[in-house]
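J.: What follows is a predicted structure for the sequence shown.
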Amino acid sequence: MAQANKDTWSADQYSKFLKDRTRPSIDLLAHVPNLSPKRVVDIGCGPGNSTAVLVDQYPNAKISGFDTSPDMIRKAKETLPNVDFEVADLQSFKPDVPVDVLFSNAVFQWLPNGKRIEIVTRLMDHLTPGGSLAFQIPYNLNEPSHASMREVADMPNKPWSETLKRANISRDQFPSPTEIWDGLKPLCADLDIWQTTYMHVMENHEGIVEWVKGTGLRPYVDPLDENAKKEYIETYLGKLKKAYKAQNDGKVLLPFPRLFVVATKA
């Protein structure tokens, strides 16, 4: 799933919640109509967890995967040595021959704002007739887990203030379902769009921090020195404790909205 800041992704950090991160892949694949594809590509395959779902579903297909992160590809090759993996970028992706299923788990949100629909529609050109583009993305920028990142980053006179101001971090909400529909429907025989909110069970509020360290928190903490990073995370954790009430057993429920799209080419 890595596409941004490709040299700083950590397969080990990402894999701490691998079961929860893999479940959307399973749910997405359940809606893909192609029963016997010959060629399948996992776009932004991460450590190979989504690719493993594809291998189980399509044992006779030629499956490959790519990611911008060398560490993710290293882990994927260790996990699935019989699958072809490579370091590559979605924005320049062009398969040698048309593909039956293009699959992507939590990648397209990292694409540049303004180019997302353009890139997604271009992927349809690489499908066989009747082939499917299936992707899901986190749809949670307005959730406290992510809004708090921006709020902490924007605090004045903090050890991180100038560094993050220079970093000019910009995370924009992915295009709406109506925008996706207008962009993709002219190319599709069928287009299925839906949203699901998962309730991930965290052991405590620190668990939320560990979750987002593997993905959304990275642009905020990667540019910081260790002292600034520590204080930023402590301040962020304080906001999480106010936003998410602990349950009677001490665990914390993390609502996590995701947007799903399955576009079948005409």
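T.: All right, it came through fine. Keep in mind it's a predicted model, so treat the numbers as computed, not measured.
J.: contacts and neighbour counts: CA atoms only from here.
T.: Noted.
J.: where do the helices sit along the stretch 101-250 of the chain?
T.: 116-124, 144-153, 161-167, 177-184, 205-213, 218-221, 226-243 (DSSP state H, counting those that start in this stretch).
J.: Ok, which of these comes nearest Met199?
T.: Across these, Met199 has its closest neighbour in helix 205-213 (12.0 Å, C-alpha to C-alpha).
J.: quick revisit: among the helices of the stretch 101-250 of the chain, which comes closest to Thr8?
T.: Minimum separation from Thr8 across those (C-alpha to C-alpha) falls at helix 218-221, 8.3 Å.
J.: want to throw the helices of the stretch 101-250 of the chain into TSV with mean neighbour count and distance to Trp9?
T.: Formatted as TSV, the helices of the stretch 101-250 of the chain follow (neighbours: other C-alpha atoms under 10 Å; distance: least, C-alpha to C-alpha, whole Å):
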stretch	mean neighbour count	distance to Trp9
helix 116-124	18	21
helix 144-153	19	18
helix 161-167	14	17
helix 177-184	15	28
helix 205-213	19	10
helix 218-221	20	8
helix 226-243	16	16
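J.: In addition, the following structure is provided for comparison:
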Amino acid sequence: MSRQAVWDPVQYGVFGDERARPFFELVGRIGGAEPRYAADLGCGTGELTAALAARWPGAIVEAIDGSPEMIAEARPRGIPGRLEFAVGDVRSWRPRQAPDVIVSNAVLQWVPEHRELLPRWMEALAPGGRLAFQVPGNFDAPSHAVMRELAGSRKWSGRLEGVLRADPVLGPEGYLDLLAPLGYAVDAWETTYMQVLHGNDPVLEWVKGTALRPVLSALGADAEEFLDEYRVLLREAYPAASYGTVFPFRRVFVIASRNAP
């Protein structure tokens, strides 16, 4: 996760059902035998990791996240001997044994070196093991583009230079080209969910839980002034309709298998 961001489990939980949809689409397409040992790298508050443990009742599930705030929220969901949560950095993680499945949900956009990390995770898998991950693919969307433009303005650039990245992930074709030449079977695709959000300034509330966290952390007490300016830009980019505010939510998915038949 981003070293600049302080995570708020409550804010992250806003629109929790909508955020969870890509996870369940990803996990629903993991084939193969039921794992004996699985890892969830970047587990957040642990609700979705608990769903993994329920899906694979015979598996030991190891879950880590770089945010102490998230892990404090997750630990009560642990199951002795079956589901364990710990603070950890996905970049330096090493499995205790060769995992049958590695899942990473909406994490790798925070890891600049993840293109080098993915082959290492593949090598760590047991024979026939699967790596499944998904990342946001909406960094060119207005929600992110106007955030970067505002952060780069004369007023804010001095404090926000280098805080936001424009291209933190690849498209599905990029991950296919990264992993397939190494001999792995790769299923890569993308989905755009037309999320219909409700409430006042719902897109702002959405990004406050994720993409905006580094900005809020960098600005501290001055963040409200930035939010006031950003709110106006979002209202223009995402006008409310009679049935809600439409927020296109593009995600990139990859499932890569080691020694797949």
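T.: The structure has been received and is ready for your questions. The structure displayed is predicted, hence computed values, not measured ones.
J.: Tell me how the two chains score on TM-score.
T.: The TM-score (TM-score structural alignment, normalised by the length of structure 2) is 0.92; 257 aligned residues with a C-alpha RMSD of 1.7 Å.
J.: Let's have the helices of the stretch 101-250 of structure 1 in CSV, adding distance to Lys94 of structure 1.
T.: Below are the helices of the stretch 101-250 of structure 1 laid out as CSV (distance: least, C-alpha to C-alpha, whole Å):
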stretch, distance to Lys94 of structure 1
helix 116-124, 8
helix 144-153, 33
helix 161-167, 31
helix 177-184, 19
helix 205-213, 31
helix 218-221, 28
helix 226-243, 38
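J.: Of all those, which one is nearest Val32 of structure 1?
T.: Taking those one by one with C-alpha to C-alpha, helix 116-124 is closest: 14.7 Å.
J.: Show where that closest one falls in structure 2, residue numbers please.
T.: Using TM-score structural alignment, helix 116-124 of structure 1 corresponds to residues 114-122 of structure 2.
J.: now the residue positioned nearest the centre of structure 2: how far from Gly137 of structure 2?
T.: With distances taken as C-alpha atoms, centre = their mean, Ala106 lies nearest the centre of structure 2, 1.2 Å away. Distance from Ala106 of structure 2 to Gly137 of structure 2, counting by C-alpha to C-alpha, to the nearest Å: 10 Å.
J.: Same check on Gly88 of structure 2?
T.: Gly88 of structure 2 sits at a distance of 25 Å from Gly137 of structure 2 (criterion: C-alpha to C-alpha).
J.: Tell me which of these two has more neighbours.
T.: Neighbours around Gly88 of structure 2 and Gly137, counted as other C-alpha atoms under 10 Å, are more numerous at Gly137. The numbers are 22 against 18.
J.: ok, the equivalent of the more buried one over in structure 1 - contacts?
T.: Aligning on TM-score structural alignment places Gly137 of structure 2 opposite Tyr139 in structure 1. Tyr139 of structure 1 sits next to 173-174, 256-259 when contact means C-alpha atoms under 8 Å, 6 or more residues apart in numbering.
J.: can you redo those residues as JSON lines with neighbour count and distance to Gln57 of structure 1?
T.: Listed next are those as JSON lines, based on neighbours: other C-alpha atoms under 10 Å; distance: C-alpha to C-alpha, whole Å:
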{"residue": "Gln173", "neighbour count": "13", "distance to Gln57 of structure 1": "31"}
{"residue": "Phe174", "neighbour count": "23", "distance to Gln57 of structure 1": "28"}
{"residue": "Phe256", "neighbour count": "16", "distance to Gln57 of structure 1": "25"}
{"residue": "Pro257", "neighbour count": "17", "distance to Gln57 of structure 1": "25"}
{"residue": "Arg258", "neighbour count": "17", "distance to Gln57 of structure 1": "22"}
{"residue": "Leu259", "neighbour count": "21", "distance to Gln57 of structure 1": "22"}
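J.: The closest residue to Trp160 of structure 1 other than its chain neighbours and Thr79 of structure 1: what is the separation?
T.: Leaving aside its chain neighbours, Trp160 of structure 1 sits nearest to Ala228 (5.6 Å; criterion: C-alpha to C-alpha, 6 or more residues apart in numbering). Distance, Ala228 of structure 1 to Thr79 of structure 1, by C-alpha to C-alpha: 35 Å.
J.: Many thanks, I have nothing further to ask.
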